[in-house]
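Student: structure here, sequence nowhere to be found:
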C-alpha cells in the first residue's frame, strides 16, 4: 500500500488551469494516473487529441465539451464523462462556476495539438 500525502502531489499550471497529480507511475507507483483539474470560469483548454481513453468526474462547476465537429455537450457537478481516444476535443469551463474534476487515463498518454505532441506531466 502506498499513501501519497497532499504535500507530495505535483501541480502543473497551464493557460487553461491547474492540473494536480494525485497518483501516477512516478508518484506512488500507480499503473493509472489520477489528477485533479481546476479551470477558472470561462477558461478553455486547447483543441487537441489524446491517444488513450480519459474518464472525467465533475466535482464542482461544469463545462461545455466539444468532440470533433459535433455541438458541445454540457457536463455538470456529479456527471462522469468518458472520452474515447484520438477524438479531437475542447473543454470550456462554465462561465460563472469554472470546473473542478478528477480525471484518469492510461499512463504516459500523448496529447496532440496541431503539430505539437506532448506527454502531459500529470500522466507520468
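Tutor: Yep, it's here. The model shown is predicted, which means the values in this text are computed figures rather than measured ones.

Student: contacts, neighbours, all on C-alpha from now
Tutor: Will do.

Student: strands along this protein, start to end?
Tutor: 10-14, 17-23, 34-39, 49-50, 54-67, 73-76, 80-83, 89-93, 99-105, 111-113, 116-118 (DSSP state E).

Student: I'd like these written out as TSV, with mean neighbour count and distance to residue 124 added.
Tutor: Converted to TSV, the strands of the chain look like this (neighbours: other CA atoms under 10 Å; distance: least, CA to CA, whole Å):
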stretch	mean neighbour count	distance to residue 124
strand 10-14	13	11
strand 17-23	21	9
strand 34-39	23	10
strand 49-50	22	14
strand 54-67	20	14
strand 73-76	16	27
strand 80-83	16	19
strand 89-93	23	21
strand 99-105	22	11
strand 111-113	16	13
strand 116-118	11	12
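
Student: try this one side by side with the last:
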C-alpha cells in the first residue's frame, strides 16, 4: 500500500487515494470497510470477492465495493490497483471466528 493522497498529506479532507501492488499468487485478508471504495486495476488480473460474488478483473476494469460488506482481493499473475475511498474509514478483519476490531489503516488517514 502506497498513499498517494490523504488528509495527513494535505490537499484533501475526506478522500484518500492509494496504490496497491499484489505479487503473483498473493491474496489479501478477508475484511470489510465501513466506507465505499473504488478499486481500479491498472495492470495485471485479479479476483475480487465481494460478499459471495467473485468478480474477475482485467487491466482497465473498476469495481466499486459498498461499505460494510466482506471482501477479499487476490491475483494469480500479479496486479496493480489504484484505490479511492473515504479517509474516515476503518477496516474490520474477518476470520473463521467472526469479525475483529475495526482499525483505521495508516494509508488512508
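Tutor: Looks like it arrived, so ask away. Since the structure is predicted, the reported quantities are computational estimates derived from the model, not experimental observations.

Student: care to give me the TM-score?
Tutor: Superposed pair, TM-score by TM-score structural alignment, normalised by the length of the second structure: 0.89. Supporting alignment: 103 aligned residues with a CA RMSD of 1.0 Å.

Student: corresponding residue for residue 63 of the second structure in the first structure?
Tutor: Structural alignment (TM-score structural alignment) places residue 63 of the second structure against residue 81 in the first structure.

Student: state the distance from its match to residue 103 of the first structure.
Tutor: Using CA to CA, to the nearest Å, residue 81 of the first structure is found at 9 Å from residue 103 of the first structure.

Student: now the common contact residues for these two.
Tutor: Residues touching both residue 81 of the first structure and residue 103 (CA atoms under 8 Å, 6 or more residues apart in numbering) are 55-57.

Student: out of the residues you listed, who's nearest residue 111 of the first structure?
Tutor: Proximity of those to residue 111 of the first structure (CA to CA) peaks at residue 55, which lies at 15.0 Å.

Student: excluding its backbone neighbours, what's nearest that closest one?
Tutor: Setting aside the residues directly before and after it, residue 55 of the first structure is nearest to residue 82 in space (CA to CA, 6 or more residues apart in numbering), at 4.6 Å.

Student: which residues touch that neighbour?
Tutor: 53-56.

Student: farthest-apart pair in the residues you listed, please.
Tutor: Using CA to CA, the contacts of residue 82 of the first structure reach their maximum pairwise distance at 53 and 56, which is 10.1 Å.

Student: could you count how many residues lie near the counterpart of residue 26 of the first structure in the second structure?
Tutor: Residue pairing (TM-score structural alignment): residue 26 of the first structure is matched to residue 8 of the second structure. Close neighbours of residue 8 of the second structure, defined as other CA atoms under 10 Å, add up to 14.

Student: so residue 8 of the second structure touches residue 109, yeah?
Tutor: Yes. Residue 8 of the second structure is in contact with residue 109 according to CA atoms under 8 Å; the separation is 6.2 Å.
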